[in-house]
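# I need the structure of the sequence given here:
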Amino acid sequence: MTPAHPAALGVRARAWGYRHAGRQAWAVRGLDLTVEPGERILLAGASGAGKSTLLTALAGLLDPEQAGEVEGALTVGGAPPREVRERVGIAFQDPESQLVMARAGDDVAFGLENRGVPTPAIWPRVEEALKLTGFPYDRDQPTGQLSGGEKQRLVLAGVMALSPALLLLDEPTANLDPDGAALVRTAVERVVAARGSTLIVVDHRVDDWLPLVSRVVVLRAGGGVLADGEPAQVFATQGERLAAAGVWVPGHRPPRRRAPEPATEPLLAAEGLTHTYPAAGRPALVDANVRLHAGEALALTGTNGSGKSTLAMLLAGLLPPSAGHVRAMPSLYLRAGLDPRWTAARRRLFQRQSGDSPLHTWRATELVRAMGTVFQDPEHQFLTSTVRAELALGPRLIGCSPGEVTSRVDDLLDRLRLAHLAAANPFTLSGGEKRRLSVATALATGPAALVLDEPTFGQDRSTWLELLDLLANLRDEGHAVTFVSHDADFVAAFADRTLEMRAGRLVHESDQRMAAKRECA
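Purely as a prediction, here's the structure:
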């Protein structure tokens, strides 16, 4: 056990539970847990087991009088969490929810200013925090120009600058490339060592955190604790049981799902794609040439800020290129079920005007038949007040009958384990549940091609495997699946072809099927 530090805060839970407003099921229930000051805890559990809810409660951010129902007792440093909030730092799954200022340095300074830190002391602490987390820009960098992973690192810098006595991290490396994730773990280790802070971290990259933590606590879905102890001992003696319960366990590698046949039918051709965001100093993407094929899974990999998400948005028709074009091939129209007469008329119109029919100019009712999209931040695509309504929106848009809408929605609720959340507000779901809902909405219109940005973010082992099977089956049925990912296991298990990006350019292409054939030979 890590020695206690006078500044560290311990945690006590006694039969504690919390139920969100409007929910029948409890997010957490019957939790008995003691965390001593200075301990370093890896908090694990299946998706929906209540990990994020517990962290939010420990940060003093749950108000049962307004938002839900509480039972039992939960204390931090012997006091109700709301009374010690200024000594607790938390980084959420969604970095957007914690960014409040237009410039990076101002965002890190915001919390220090709110806590009354003298002005001369603020900026040295800001600079130190940015350096600790490996933030790649200076403090004048506009926050609106950051990639998802860069935003996550900036949020962590803001938390680190506060030197919290209890540090709570919810999937802090989920959207980071391996080097960026390693920088964050190093930063956490430095801060915890210097301050003696108590650490509780939720992260599905279990292996990477084992050198830093001294204890693993696994929450049981439905309530209580499933396992608790020294990590090596817990995983050695209970690994099979934990993996079966949906927990990521070191050494339990997932199976591979490669395409049974080589892909030959092109659906989409992108040529010379370049894109520069307004007010940006340099292009986010330069001269990219990509083809999407029916029956193929294409992975876009690379470091944070390399242009992966920009390329994905361009391929999905959601962003107009600054140069180049994205052209739909005839087979995409046919697979999307678009009227060939409309296709011919539209092509003649755009050939007269601009020589082609750019994908980003298609009407929404046409585009959703052809392309299904999952954004890096799932909340950016939620438009309704319930999970069921969210799934029904796309099918209604393309003119499905009420019976067909219901059938599609019920099928997706079951396939993605969201049926128990059908009446819930999408914005109240856990990070993993939001990700599954965003994938389900992309599938609801039956698109010919899918473009997904970090589809496995926040998933436990069970839902990760279910997503792999679902997407692999769609690929094998002839859909084109393109995905952005830092999840090396998912890329290895699913990708048939990989494009690596660096500084806005495609720098390497590999075909996993050819590599597998060479290995067999």
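
# From now on I want contacts and neighbour counts done on CA atoms only, so please keep to that.
Fine.

# Could you pull up the residues touching residue 177?
149, 302-304, 486 (C-alpha atoms under 8 Å, 6 or more residues apart in numbering).

# Doesn't residue 73 belong to a helix?
No: looking at residue 73 with DSSP: H, G, I helix; E, B strand; the rest coil, it is strand, so not inside a helix.

# now it: how far from residue 111?
Distance of residue 73 to residue 111, given as C-alpha to C-alpha, to the nearest Å: 28 Å.

# For those two, indicate the residue with more neighbours.
Neighbour count, other C-alpha atoms under 10 Å: between residue 73 and residue 111, residue 111 has more, with 17 against 14.

# Return the set of buried residues in stretch 212-229.
Residues of stretch 212-229 classed as buried by neighbour count (16 or more other C-alpha atoms under 10 Å): 212-221, 223-228.

# Now residue 459: which helix or strand?
Take DSSP states H and E as the rule and residue 459 turns out to sit in neither a helix nor a strand.

# For the buried residues of stretch 212-229, name the two members farthest from one another.
The most widely separated members of the buried residues of stretch 212-229 are 212 and 223, with 26.7 Å between them, by C-alpha to C-alpha.

# Correct me if wrong, but residue 383 is in a helix.
No: going by three-state DSSP, the assignment for residue 383 is coil, not a helix.

# I have a second one here; can you model it like the first so I can compare?
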Amino acid sequence: MESGRTGPAAVRVDGWGWRYEGRDGWAARGVDLRIEPGERVLLLGASGAGKSTLLAGLAGVLGGDDDGEAEGSLTVAGRPPASARGTAGLLLQDPDAQVILARVGDDVAFACENLGVPREELWRRVRRALIDVGLDVPLDRSTSRLSGGQKQRLALAGLLAMQPGLLLLDEPTANLDPDGVLEVRDAVRSALDATGATLVVVEHRVAVWRDLVTRVVVLGADGGVLADGEPDRVLADTAGELRRAGVWLPGTPVPRSPAVADGAPLLTARSLEFGRGPAVTRRRKRVRPPVGAPVGRPVDADVREGSALALTGANGAGKSTLALTIGGLLPPLGGALVAEPALAAGASADPSAWRSRELLTRVGSVFQNPEHQFIAPTVREELAAGPRALRLPDGEVERRVDELLDRLALTELADANPFALSGGQKRRLSVGTALATRPRLLVLDEPTFGQDARTWDGLVRTIAELRGDGHAIVAATHDAEFIEAVGAARLTLDAAEVRA
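All right, here's what the predicted structure looks like:
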């Protein structure tokens, strides 16, 4: 066996549960599971059912008593996960959380170096892994210059290079373009065929992984295992349990928004050039000139009341950067971005010149990474922050917050810390913080990732209703069903035109 490679790992889960510090409810509870070496398991369940928590437990990254409370037991290859060093590799939902080093090659090599893989073998693995995941960039490329989808591929490359006996993937295709989804799936398939490793993958969309996995396990929203077995048998859902639980099943219908007549112009882009800039926060706005050359070709676009525009294109084409520019959080590098009177409402016609309070009722931005915009200790206070900044009466703030908690299925989590939520719950909260101030223009970056069928439907219907009420929607997204559901026009950015 090559240095740094472990054999396929068995998984044992006996009555296991985990409750995060400060939470009354259990994130996962009563889970009993046996996974044999080399099995390929698709782990499903409603948003918040504990899928990510279980993967974190198997990877040995859940903290001690200060971070939460555990019950039952977990073993990986016959050992507690925390002591099974190098046996399990975990891909997190948030790719930024796994970027460690400044250069692509060094980042992919990091785990192998820690496992003592010989240098010659290490760099062979690094190059092979980057090819397998379709990340075609120089080894010395700065990791800070990668898009969210490219960072996801980077993180996966690091896992594949270490060749673990247990591969734990938490929504590995959530932020990838359609071609990238297939490349990543095929890279995982190749790694499994070569190593025989055990796989547990969490994904809400079943179709991508159905032909790769040998088993489907569904966690119940109230704990335990709802279903477990061969994929075709489980996904047949003869009793309708999975559909009621919000599991995405093949043939799940997509709601369609009724046609909406566009109203007054809100924002006009003419020969708009945009480039990457520093991080920004939603309520403590911080804007400096972007760095480097423009991303992609100049853009012409019109955003009107009641319109919906989807920014599409391959990873790295500049969708997130364009969204930040349209949202007034990055100034253009060239061309013109003009806020029309219906949106400016007496403020400057340059959105990048607006102060935070001026943005609140004009433009609401939702970042690709939800955690980048959280500022409060509880979900309720997070939703209330924007309305309070507008100095709305306490009764109106409370009414808006309660309505959003209900609409976004977050009522039971009102007192939870936003950072302790599941990925899908964090995404719904981040959308809610933008909706709370009722902006004329809503700019969303991957608004539907991490959602089960029910929460996706609720989120999409809420956004479609906003469009029907005359709000404008701009969304950077790979979700074709979302684009169809809200009736959005497409503006496709060409990755081939990206200028480094």
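
# Can you pick out the most distant pair from the contacts of residue 177 of the first structure?
Farthest pair in these, by C-alpha to C-alpha: 149 and 302, 11.6 Å.

# Tell me, how many residues neighbour residue 403 of the first structure?
Residue 403 of the first structure has 9 neighbours, counted by other C-alpha under 10 Å.

# Alignment lookup: it to the second structure.
Taking TM-score structural alignment, residue 403 of the first structure has residue 395 as its aligned residue in the second structure.

# Comparing the host helix or strand of that match with the first structure, how large is the average distance?
Assigned by DSSP H and E, residue 395 of the second structure falls within helix 394-407. For helix 394-407 of the second structure, the mean distance to aligned residues of the first structure following superposition is 1.5 Å (mean C-alpha distance after the TM-score superposition for the first structure).

# Among the contacts of residue 177 of the first structure, which are located in strands?
Using DSSP state E, the subset of these located in strands is residue 302.

# I'd guessed residue 497 of the second structure sits against residue 299; true?
No: Residue 497 of the second structure is beyond contact range of residue 299, at 12.0 Å (criterion: C-alpha atoms under 8 Å).

# now the helices for the stretch 251-400 of the first structure?
Using DSSP state H, counting those that start in this stretch, the helices of the stretch 251-400 of the first structure run over residues 308-315, 330-336, 340-353, 364-370, 387-397.

# so who does the residue nearest the centre of the first structure touch?
For the first structure, the residue sitting closest to the mean C-alpha position, by C-alpha atoms, centre = their mean, is residue 457 at 3.5 Å. Applying C-alpha under 8 Å, 6+ apart to residue 457 of the first structure gives the contacts 174-175, 431-432, 435.

# Now do it against residue 132 of the first structure, distance only.
Note on residue 457 of the first structure: its distance to residue 132 of the first structure, by C-alpha to C-alpha, is 24 Å.

# same thing with residue 285 of the first structure?
Distance, residue 285 of the first structure to residue 132 of the first structure, using C-alpha to C-alpha: 28 Å.

# Looking at the two now, which is surrounded by more residues?
Under the criterion of other C-alpha under 10 Å, the comparison of residue 285 of the first structure against residue 132 puts residue 285 first, with 29 against 22.

# which one is that one nearest to, not counting chain neighbours?
Excluding the flanking residues, the one nearest residue 285 of the first structure by C-alpha to C-alpha, 6 or more residues apart in numbering is residue 504, at 4.1 Å.

# Could you double-check that the one you found lies in contact with residue 282?
No: if you go by C-alpha under 8 Å, residue 504 of the first structure and residue 282 don't touch, sitting 9.4 Å apart.

# So between those two, which is more surrounded?
More neighbours surround residue 504 than the other of residue 504 of the first structure and residue 282, with 22 against 13 (other C-alpha under 10 Å).

# and the gap between that one and residue 328 of the first structure?
Distance of residue 504 of the first structure to residue 328 of the first structure, given as C-alpha to C-alpha: 23 Å.

# What count of nearby residues applies to residue 237 of the second structure?
Neighbours of residue 237 of the second structure under the rule other C-alpha under 10 Å: 14.

# so it touches residue 243, yeah?
Yes: at 7.5 Å, residue 237 of the second structure counts as touching residue 243 under the criterion of C-alpha under 8 Å.

# Okay then, goodbye and thanks.
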